[in-house]
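S.K.: coordinates only, sequence not included:
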């Protein structure tokens, strides 16, 4: 009996020591992007991650912060990961994306392991002649704005257009646009939809053709990947399993039908 009790206590101590290894701090942008996330922990991203946590036995601790700071903390291994991160060549140095082994040097992230897909849209003043035909901008006279640290900046620069990266929030971009300081703004689909439904929406409109569509990922720090590669693989596999599950797909369709985003 005493031996059983000691064995149980030892097992409990082992679990207590192991538990911190199963806690992962994730940062995310301090901005609501419907239908994916809200600042109080709502939205499809958090629903997906909650089920990932349940399936893998981890606990996610969330920290909201300005997006550029979140990416800097990811790169410096101050957090275990960040979520809703799109992929580009420069961002490979920030952390590990799901891919061929999840290594930072992989040429491409694996889109089957994405959390979701969203579009960047061209927002313009109502009545503006500015447009995007899927290949180039038309009637562009001025700068295209985007939020600080957002990957759409690489896309805009590749088009050879003048850009403004001086805004932290989408509503700042909208006010610059309305004031005539920008010709247009490149915004995520959820942000653009939210703004058009708000008090600024009467003076704005969205160009018909999306600028670009991107997958968004759970990205893990290099330190996490180096120390727990098997857990990293389990997390990314679980993201795919949850995202493609009938229950989650039904929930996603319901949110989209409610007009939660593109």
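M.R.: Happy to help now that I have it. Computed from a predicted structure; not experimentally measured. Numbers count the residues shown, from 1 in each chain.

S.K.: CA atoms for contacts and neighbours, from now on please.
M.R.: Will do.

S.K.: counting contacts, what elements does the strand or helix carrying residue 235 pack onto?
M.R.: Using DSSP states H and E, residue 235 sits within helix 229-243. If contacts are counted by 3 or more Cα pairs under 8 Å, 6 or more residues apart in numbering; DSSP states H and E, helix 229-243 sits against helix 44-56.

S.K.: Name the residues of the helix it packs on that are buried.
M.R.: Judged by neighbour count (16 or more other Cα atoms under 10 Å), helix 44-56 contains these buried residues: 44-49, 51-53.

S.K.: now the angle from the next helix or strand after that helix to helix 44-56?
M.R.: Using DSSP H and E, the next helix or strand after helix 44-56 towards the C-terminus is strand 59-65. Relative orientation of strand 59-65 versus helix 44-56 (axes from the mean of the first three to the mean of the last three Cα atoms, to 10 degrees): 160 degrees.

S.K.: In strand 59-65, which residues are buried?
M.R.: Using 16+ other Cα under 10 Å as the test for burial, strand 59-65 gives 59-60, 62, 64.

S.K.: thinking again about what came up before, adding distance to residue 240, write the buried residues of helix 44-56 out as TSV.
M.R.: Putting the buried residues of helix 44-56 into TSV (distance: Cα to Cα, whole Å) gives the following:
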residue	distance to residue 240
44	14
45	13
46	14
47	13
48	10
49	11
51	11
52	9
53	13
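
S.K.: next, the one to line up against it:
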């Protein structure tokens, strides 16, 4: 029999060990090497300065928990491959779909996505030339002779393909708008924040956003399933902290991304 004093000592020891384990933990997080204003700034392998609102939020949350983070920037499809194969512990900012749920762990409550733990909510819209018609009613796009452009590997590609839209994928935002300007694409499907950033920095007066949105989605920091199974307390504390910190962190840091 274990006496009460020994039970208390064991409980305190486990608690102390768990706290030290969390504080000394270093996790590896991957995100796209393509800018997505204002949540992921800069393009290429280096973390930009300032890095973007999603990194601001994650840094704040990890700092509160005493967790060290190492960031890895990769092409969009490789981010998913690294997450799937366990080469990284987590990735951001990703929307949810059934295919990703096979290898990625999302914050859940009662079997459903917990949107309170999201990093951001973003909308995808069509962009077209002002003098060119686009028959879009919010559900269906009348087929044209030209394809619709989208970023390579982004979730909007699958969404458009589900709607029987022919999609041409490219790597960069400038390629998308360039091909639209040359009338090689009927329209492009881009996140509103990414499009706003590009149009504010480049001379494309003949391009306009088409209403309504194609889709709006919540985006999350996700963890590989094996990592989440091995560190359930860590991932839940991270998601809880993101949920409680998000609004204040985004509000306090947004000025860094406005000219």
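M.R.: Happy to help now that I have it. On a predicted model such as this, the values are computed, not experimentally measured, just so you know.

S.K.: that older thread, out of the buried residues of strand 59-65 of structure 1, who's nearest residue 24 of structure 1?
M.R.: Among those, residue 60 lies closest to residue 24 of structure 1 (Cα to Cα), at 5.0 Å.

S.K.: can you pull the contacts of the closest one?
M.R.: Counting by Cα atoms under 8 Å, 6 or more residues apart in numbering, residue 60 of structure 1 touches 23-26, 53.

S.K.: Ok, residue 48 of structure 1 next?
M.R.: Residue 48 of structure 1 touches 115, 239, 242-243, 248, counting by Cα under 8 Å, 6+ apart.

S.K.: what sits against the aligned partner of residue 98 of structure 1 in structure 2?
M.R.: Superposed on structure 2 with TM-score structural alignment, residue 98 of structure 1 falls opposite residue 107. Each residue near residue 107 of structure 2 by Cα under 8 Å, 6+ apart is listed here: 113-115, 117, 222, 236, 239.

S.K.: can you check residue 200 of structure 1 too?
M.R.: 174-175.

S.K.: ok, now residue 77 of structure 1?
M.R.: 221-224.

S.K.: how much space between the aligned residue in structure 2 for it and residue 226 of structure 2?
M.R.: In structure 2, the residue paired with residue 77 of structure 1 is residue 86, using TM-score structural alignment. To residue 226 of structure 2, residue 86 of structure 2 is 8 Å away according to Cα to Cα, to the nearest Å.

S.K.: Next: residue 146 of structure 2.
M.R.: As judged by Cα to Cα, residue 146 of structure 2 and residue 226 of structure 2 stand 42 Å apart.

S.K.: Those two: which is more packed in?
M.R.: Using other Cα atoms under 10 Å, the more surrounded residue of residue 146 of structure 2 and residue 226 is residue 226, with 17 against 14.

S.K.: In terms of helices and strands, where is that one?
M.R.: Judged by DSSP H and E, residue 226 of structure 2 forms part of helix 225-230.

S.K.: Also residue 124 of structure 1?
M.R.: Element membership of residue 124 of structure 1, judged by DSSP H and E, is strand 116-125.

S.K.: Taking helix 229-243 as reference, get the angle to that strand.
M.R.: Following the same axes, to 10 degrees, one obtains 70 degrees for the angle between strand 116-125 of structure 1 and helix 229-243.

S.K.: For the helix or strand following strand 116-125 of structure 1, give me the average deviation versus structure 2.
M.R.: Next helix or strand after strand 116-125 of structure 1 toward the C-terminus (DSSP H and E): strand 131-132. Here the mean offset of strand 131-132 of structure 1 against structure 2 after fitting is 3.3 Å, by mean Cα distance after the TM-score superposition for structure 1.
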